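Student: predicted coordinates and the sequence they were generated for:
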Amino acid sequence: MSREHEWVDEEAGPVVRPYAVARGRTKPTSAALDLLATVVSTGLPAPAKAELGVQHRRLLSYVAGQTRPVAEVASELGLPVGVVRVLLGDLLEHGLVTVRPPRDKAATPTESLLQEVIQGLRAL
């Protein structure tokens, strides 16, 4: 049996608590890991000193070649956002991912513009 399957019960799902996945840590090492920040793999090999677990590797494969928001990564991997932020912090420290801050609020559409788009879609 592979190590990854040791931590999953067919009926109950994952049997490891989120704090165990994050090794008891609750805060990421970088403040740049905002919910709307985007991450992408750098494609660099993991350094020999890096202690990467199964979840780190899942995360790396999910962001390989495609920029994704932190919230989307958490949702897709089925992990709490706090855990994903801690794991991404680990990967960032080892230079395995690049983090881009969320877009400036001035560049985001206004609520009135979004309402107009919704009304236009409903009219179709």
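Tutor: Happy to help now that I have it. Residues are numbered from 1 along each chain as shown.
Student: from here on, just use CA atoms for contacts and neighbour counts.
Tutor: OK.
Student: need the strands for the protein, in chain order.
Tutor: Taking DSSP state E, the strands of the chain run over residues 8-9, 13-14, 38-41, 68-69, 97-100.
Student: give me the contact list for the fourth one.
Tutor: Outside strand 68-69, the residues within contact range by C-alpha atoms under 8 Å, 6 or more residues apart in numbering are Leu35, Leu36, Ala37, Thr38, Val39, Val40.
Student: this is the comparison structure:
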Amino acid sequence: MRATGDADEAWYDDDAGPIVRPYAMTRGRSAPDQGRFDLITLVVTRPAAPATQLFPEQARIVELCRRPLSVAEVGAELDLPVGTVRVLLADLAAAGLIETHEPPMLSALPTEALLKELLAGLRAL
């Protein structure tokens, strides 16, 4: 163990890495209580996020997401499994600290008729 006197020293072992495992961060939950977080879902900190007590990982997410990041990017930045990140994000969303923007659904894609018109217009050039 580190012997620097830091407050974080009890949570890190030089040989083993973080002592607190992901299941401890999520209180044993392996999936979010509510919401769906695809890998490409964008996460953004709400402008008027209320002050609240957060775990260090949650505070880091709030800080990172001041600019939009995908769920996958948040996981990579925190070096945590995506399942753990999804649970942490669901807790932050329930607390009103973040908002998510889902990727467009297939119904939001252009219709075949629109694509044919676009192709005809391009050919006319």
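Tutor: It's in. Predicted, not measured: the structure shown is a model, and the values here were computed from it.
Student: of the strands of the first structure, which is nearest Leu60 of the first structure?
Tutor: Closest approach to Leu60 of the first structure among those (C-alpha to C-alpha): strand 38-41, 6.3 Å.
Student: quick one: map Phe55 of the second structure onto the first structure.
Tutor: If you follow Phe55 of the second structure across to the first structure using TM-score structural alignment, you land on Gly53.
Student: how many neighbouring residues does that match have?
Tutor: 12 (other C-alpha atoms under 10 Å).
Student: tell me the counterpart of Ala32 of the first structure in the second structure.
Tutor: Using TM-score structural alignment, the partner of Ala32 of the first structure in the second structure is Arg36.
Student: next, count neighbours for that match.
Tutor: Per other C-alpha under 10 Å, the neighbour tally for Arg36 of the second structure reads 15.
Student: point me to the residue sitting closest to the centre of the second structure.
Tutor: Centroid check for the second structure by C-alpha atoms, centre = their mean gives Val71 as the closest residue, at 3.6 Å.
Student: give me every residue that touches that one.
Tutor: Phe37, Asp38, Leu39, Ile40, Thr41, Leu42, Val43, Val82, Val85, Arg86.
Student: give me that answer again for 10 Å
Tutor: Contact analysis of Val71 of the second structure by C-alpha atoms under 10 Å, 6 or more residues apart in numbering lists 37-43, 77, 82-83, 85-86, 89, 100.
Student: now the two most distant members of the residues you listed.
Tutor: Once C-alpha to C-alpha is applied, those give Glu77 and Thr100 as the farthest pair, at 17.5 Å.
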